[in-house]
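Trainee: Pasting a predicted model and its sequence here:
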Amino acid sequence: MDSPVQIPFKSFLQLKRDDPSAVYLQIVFGFIRAIQAGLLPEGTRLPGTRVLCKLLEVNRNTLIKALQDLESQGFIEILPNKGIFILSDQKQKKTAHVPAATAANATPFTFQRSAILENPTETSDLPYQFNDGQPDIRLVHNDVLARLYVSKLKRRRNLVAREHIQARSHEQFKAHFANFLNLTRGIRISTANLLTAGSHEISLYLAAKLLISPGDKVVVASPGYYLPNMTLADSGAHIIPAPVDEDGLLTQVLQEICEAQPIRLLYLTSNYHYPTTACLSAKRRMEVVELANRYGFVILEDDYDYDFHYDNNPVLPLAAFDAKDRVVYVGSFGRSLPSGFAYGFVAGPADFIRELEKHQNILEPGKDVIKEQVLTDWIQDGEVHRLSKKNRKIYQERRDGFVALLQAKLGSRIRFRVPPRGLAVWVEWLEDFSLVKLQKECAARGLFLPKTILYQTKGLTATRIGFGNLDPEEMAAAVEILRQSLEAVLQYR
């Protein structure tokens, strides 16, 4: 293999000092793209940090931070006194001996490239898989939805005056949906305060684009939700992390940030913090709203997992207590339904919603009248409540079974709290070891741990383990594999 110094780093690492994303993140994403494209095959030895600093024209602290991030994600391995090696299973693609620099710039025209919007999703064919808290698609009631959808399609009136029916049907759907949100989440909105979208991600994207201008300072909880953080950063936000504990965001730190500089927005998953599952305490809820009113920032509240709560009196969102329209409330609906029937929504001031609709008309110019009519019937008939109640019972049983397995198999090695909602448990490991090595041991035994659920920093070794997609037998097998893999890692560390 060629000397590492001869690797054409400038062909795939083009650092932009005026880019809103941090330089170390540009380095991280540049290496990930190069590895995935096969430009840096497995086993490639990188130059030393001093040489790399000179090649990339960055300071050593920035480079070290990027390399630590790459190592924690499992893309490289840093061996003392030996060097830095690419540690990816991506194999170099066979081309007609095109030089790397030429292959990377093969497109005959220029276009904007994002160093932020990388897809971290991984797939696997292993028999057992943990995720970050996704529902079980096997529990979806496809037959009922299909029957309702077909019956709506067969009605002749749906084929006449399509535009008129579309507008009227959409308003009817919004009216019932707004009422549903008022009843279930304690917010007080009308159709003028509501935008429905094809997905939670589209809702968040639209809200971020309208609320954030390049350079705006946005506070996010840390550790945080990687997908919304990418959306916020891509909108031009300067991200400022604030720590969380068992009661959610530390409001004292938030106040200190606000006193030091003007803040445009706070992004918050108040009811079920991602990834730690902590719920913002009642005292801190009041403090967050009071700080927003005092310092004039917007609260972008993301209630992405409301469908899965296991207590009789679920915690209401901040939007339910927002008397001065400081909260823009983004959420999801129907995560237990087939993906085509799930919805995202934004609730906020009427003039803000009108502006959102202008942008939505470009992304989603048409409405699925039939789907909206089916869901309107489901809401009217109470079927949504019945289905939600049935699924919550199933997932609560799975949660209880899962935490019992964790306690029985790993109790002395982990710390966790039973989450009152959601489909994942935040597990903190009490011993020091490499999560990347644990991931490999699990894979060798048939259990897939995606990198997105692994959290490892200097003071934290934790995993967000989803249980909703597993039935009791699968759950027991997966936790046993996790136990065996941990024993193997600890034995050879």
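Mentor: Perfect, thanks for sending it. Here the structure is a predicted model, which means the values were calculated and not measured. Numbering: from 1, shown residues only.
Trainee: okay, CA-based contacts and neighbour counts for the rest of this
Mentor: OK.
Trainee: what's around residue 140, how many residues?
Mentor: For residue 140, the count of nearby residues is 17 (other CA atoms under 10 Å).
Trainee: Next: the one 5 residues further on.
Mentor: The number of residues packed around residue 145, counting by other CA under 10 Å, is 18.
Trainee: Go ahead and list the helix or strand containing it.
Mentor: Element membership of residue 145 [criterion: DSSP states H and E] is helix 142-154.
Trainee: do residue 486 as well
Mentor: Assigned by DSSP H and E, residue 486 belongs to helix 472-492.
Trainee: Show me the contact partners of that helix.
Mentor: Residues outside helix 472-492 that contact it (CA atoms under 8 Å, 6 or more residues apart in numbering): 128-129, 398, 401-402, 405-406, 409-410, 433-434, 437-438, 441-442, 445-447, 467.
Trainee: Distance check, residue 343 against residue 468.
Mentor: Taking CA to CA, to the nearest Å as the measure, residue 343 and residue 468 are separated by 20 Å.
Trainee: Who has more neighbours out of these two?
Mentor: Applying other CA under 10 Å to residue 343 and residue 468 shows that residue 468 carries more neighbours, namely 25 against 20.
Trainee: show me the contacts for the more buried one.
Mentor: Residue 468 makes contact with 133, 134, 135, 136, 395, 398, 399, 423, 424, according to CA under 8 Å, 6+ apart.
Trainee: for the helix or strand containing residue 203, packing partners?
Mentor: Counting by DSSP H and E, the element that carries residue 203 is helix 200-211. Under the contact definition 3 or more CA pairs under 8 Å, 6 or more residues apart in numbering; DSSP states H and E, helix 200-211 sits against helix 226-234, strand 327-333, strand 343-347, helix 350-363.
Trainee: what comes up buried for it?
Mentor: Residues of helix 200-211 classed as buried under the neighbour-count rule (16 or more other CA atoms under 10 Å) are 200, 201, 202, 203, 204, 206, 207, 208, 209, 211.
Trainee: now stretch 280-294
Mentor: Under the neighbour-count criterion of 16+ other CA under 10 Å, stretch 280-294 has 280, 281, 284, 285, 287, 288, 289, 291, 292, 293 buried.
Trainee: State the helix or strand in which the last one lies.
Mentor: Per DSSP H and E, residue 293 falls inside helix 282-295.
Trainee: Just want the angle from that helix to strand 327-333.
Mentor: Helix 282-295 runs at 130 degrees relative to strand 327-333, counting by axes from the mean of the first three to the mean of the last three CA atoms, to 10 degrees.
Trainee: just checking, what packs against helix 282-295?
Mentor: Counting by 3+ CA pairs under 8 Å, 6+ apart, helix 282-295 packs on helix 251-260.
Trainee: packing partners for the helix or strand that the helix it packs on is followed by?
Mentor: Next helix or strand after helix 251-260 toward the C-terminus (DSSP H and E): strand 265-268. On a contact count with 3+ CA pairs under 8 Å, 6+ apart, strand 265-268 meets strand 217-222, strand 298-303.
Trainee: ok, second structure coming up, stack it against the first:
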Amino acid sequence: MLPYKSLIQIDRKSPVTLYIQVCNVFIALITKGMLQPSDLLPSSRVLATLIGINRNTVKLAYEELISQGWAESLGRKGVFVISKLPALSKTKPSETSKPKSDNSGEAFRWTNKFKNATPSENLQKTTLAIDDGFPDVRLAPIDQLMREYRSLSRKFYGRNFLKYGSAKGSEHLRISIGNYLSTSRGLGVAAENMVITKGSQMGIYLAAQLLLDLSDTVAVGVSNYGFADDTFRHAGANLLRIPVDGKGMDVDYLEEALRHKKIKAVYIVPHHHFPTTVTMSMERRLKLLNLAKEYHFAIIEDDYDFDFHYENKPYLPLASIDHHQSVIYIGSISKTFAPALRIGFMTGPPAFVEAAASLRQLIDKQGDTPLEEAFAVLFNNGEMDRHFRKSLKIYKQRRNIFCQILKSDFNEVIEFKTPEGGLAVWANFDKKIDLLKMSENASRKGLYIANGSFYKNESFVTNALRMGFASLEENKMVEALGILKKVVR
């Protein structure tokens, strides 16, 4: 007989009833091969004594096993593991407890296309961080958003938002964002020509899957957003690296490449290029649009933080001056509101948007309609506009203080330009500073700061990283940079 006294551990504080606990242990013993078909189970009296529970509880457990098809009662002989079950080999602890570095020894074969993917950083557990350039979530009008969310659930028409809806997302939010794009960017977009996405990353994925086939070429910056690179590679595309300087992507270099190579798409962040924060000149923007018309390639415009520009009015997006429907325009509310609230949008040629909505259904059916409806209310009542204006003022102050400290305390080890917009400084560190060790040493002192590896690729290796200032209040900024100063010196 098996050592049931040690195998069956009863937890009287568990919300699971005692007889179900016993039943579940027997099922586990059978599926692990420790009990075989036709094996006799201990009598209810014996088992009750062994594990210290009432005999009737054991009887209930056996009845449950029988009703689920794991056991059978054979008259006065007792209760047995049902004889019709296939025999299972005994599971060794090592088979389930040890993770494998590959899938060679697993039960089925599969292809891991993400071996080299960069893991996302978990900033939810950090207390002090110089991040990549994220908004201060404390400024976001979350209470108002949740108030509208709850309000919708109490209204008679709000229950309809709990049903399946359009894969394009909430029509009210699409109308609201369309109006906002018209007033802020001069971009007229009809509601039916927009897809609400889970942030800009989903928009990049949808565009890549629709545009790119195996071995197609997509042009990207020598320095570029790493997750966009990974998305295009996942679609089977080859990356063509185009130099990026103080005026953005080198369109003359792109033009020369187009004369010799078929390029399916160009991915670009013209407004605060990632990671270097430079803004593309208007001359290059216009030339890029002309090249798209001439060579018939798509422009994927990632405009993730248009709303934050401090010195003057920002350039209009490429999509606003595109008259030939060459641009797929992707934006994000997550980067301006709160990263965890995944709301973004994508526009483009009507047929392309329809196809994107069909593809979105396959991976996510639809978005969070009540949340999207609540955001629509905030746009319509002016709360989002107030949030943007308030945040812009605060972020500009924080940028100024942050850059002043960098100039005074890090002048010998960090080279940078004060950004005209965005939420981060592109900081070039002295080559003598090992960013990996710096990050590790800072972490020991309670400060999270990246090690710069995310910004590197096969063509771009630099001792630099993005240093976000927007999420830091002044006292925390001083504390964070104080720790960093000790670490680098």
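Mentor: Received it, and whenever you're ready, just let me know what you need. The model shown is predicted, which means the values in this text are computed figures rather than measured ones.
Trainee: could you dump the helices and strands packed on strand 265-268 of structure 1 to CSV with distance to residue 116 of structure 1?
Mentor: Shown next, in CSV, are those (distance: least, CA to CA, whole Å):
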stretch, distance to residue 116 of structure 1
strand 217-222, 16
strand 298-303, 20
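Trainee: for these, which one sits closest to residue 189 of structure 1?
Mentor: Of all these, it is strand 298-303 that lies closest to residue 189 of structure 1, at 15.5 Å by CA to CA.
Trainee: And stretch 209-226 of structure 2, what's buried?
Mentor: Neighbour counts over stretch 209-226 of structure 2 (16+ other CA under 10 Å) mark 209, 211-212, 216-226 as buried.
Trainee: same check, this time on stretch 408-417 of structure 1
Mentor: 409, 410, 416.
Trainee: what range in structure 2 matches that stretch?
Mentor: Mapping stretch 408-417 of structure 1 onto structure 2 (TM-score structural alignment) gives residues 408-417.
Trainee: Endpoints of the matching stretch, how far apart?
Mentor: Span of stretch 408-417 of structure 2 from end to end, CA to CA: 14 Å.
Trainee: Show me the contact partners of that stretch.
Mentor: Applying CA under 8 Å, 6+ apart, the contact partners of stretch 408-417 of structure 2 are 406, 425, 426, 427, 428, 429, 430, 485.
Trainee: make it 7 Å
Mentor: By CA atoms under 7 Å, 6 or more residues apart in numbering, the list of residues contacting stretch 408-417 of structure 2 from outside reads 426, 427, 428, 429, 430.
Trainee: Buried ones among those residues?
Mentor: Neighbour counting over the contacts of stretch 408-417 of structure 2 (16+ other CA under 10 Å) leaves 426, 427, 428, 429 as the buried ones.
Trainee: who's in contact with the closest residue to residue 435 of structure 2 other than its chain neighbours?
Mentor: Setting aside the residues directly before and after it, residue 435 of structure 2 is nearest to residue 451 in space (CA to CA, 6 or more residues apart in numbering), at 4.9 Å. Under the criterion of CA under 7 Å, 6+ apart, the neighbours of residue 451 of structure 2 are 435, 436, 439.
Trainee: Scan those and report the most crowded one.
Mentor: Neighbour max across the contacts of residue 451 of structure 2 (other CA under 10 Å) = residue 435, 21 neighbours.
Trainee: Just the strands from the stretch 351-493 of structure 1, written as ranges.
Mentor: 414-415, 424-429, 447-448, 454-457, 460-466 (DSSP state E, counting those that start in this stretch).
Trainee: Those strands: which one's closest to residue 339 of structure 1?
Mentor: Once these are compared by CA to CA, strand 460-466 is nearest, at 18.5 Å.
Trainee: Which part of structure 2 matches that closest one?
Mentor: Going by TM-score structural alignment: strand 460-466 of structure 1 matches residues 462-468.
Trainee: Contacts made by that stretch with the rest, please.
Mentor: With CA under 7 Å, 6+ apart as the criterion, stretch 462-468 of structure 2 contacts 130-134, 275, 423-429, 431, 452, 456.
Trainee: Could you list the buried residues of that stretch?
Mentor: Buried residues in stretch 462-468 of structure 2 (16+ other CA under 10 Å): 463, 464, 465, 466, 467, 468.
Trainee: Please apply the same query to stretch 394-405 of structure 1.
Mentor: 395, 396, 398, 399, 401, 402, 403, 405.
Trainee: What of stretch 431-448 of structure 1?
Mentor: Residues of stretch 431-448 of structure 1 classed as buried under the neighbour-count rule (16+ other CA under 10 Å) are 434-443, 445-448.
Trainee: chain center to that stretch: distance?
Mentor: Offset of stretch 431-448 of structure 1 from its chain centre (CA atoms, centre = their mean, to the nearest Å): 22 Å.
Trainee: next one: stretch 405-414 of structure 2
Mentor: The answer for stretch 405-414 of structure 2 is 33 Å, by CA atoms, centre = their mean.
Trainee: Check stretch 233-241 of structure 2 too.
Mentor: For stretch 233-241 of structure 2, the distance to the chain centre is 20 Å (CA atoms, centre = their mean).
Trainee: Show me which residues of it are buried.
Mentor: By neighbour count with 16+ other CA under 10 Å, stretch 233-241 of structure 2 contains the buried residues 233, 234, 235, 236, 237, 238, 239, 240, 241.
Trainee: do the same with stretch 376-394 of structure 1
Mentor: For stretch 376-394 of structure 1, a neighbour-count test (16+ other CA under 10 Å) marks 376, 377, 378, 379, 384, 387, 388, 391, 392 as buried.
Trainee: of those, closest to residue 175 of structure 1?
Mentor: Nearest to residue 175 of structure 1 out of the buried residues of stretch 376-394 of structure 1 is residue 376 (CA to CA; 9.2 Å).
Trainee: these two touch, right, residue 280 of structure 1 and residue 274?
Mentor: No. Under the criterion of CA atoms under 7 Å, residue 280 of structure 1 makes no contact with residue 274, lying 11.6 Å away.
Trainee: Would you tell me which helix is longest in structure 2?
Mentor: helix 383-409 (DSSP state H).
Trainee: Could you check how far the residue located most distally from the centre of structure 1 is from residue 374 of structure 1?
Mentor: The C-alpha centroid of structure 1 is most remote from residue 156, which lies 41.7 Å away (CA atoms, centre = their mean). Between residue 156 of structure 1 and residue 374 of structure 1 the distance, using CA to CA, works out to 16 Å.
Trainee: ok, and what's touching stretch 153-171 of structure 2?
Mentor: Against stretch 153-171 of structure 2 from outside (CA under 7 Å, 6+ apart): 152, 191, 194-196, 357, 360-361, 365-367, 369-370, 372-373.
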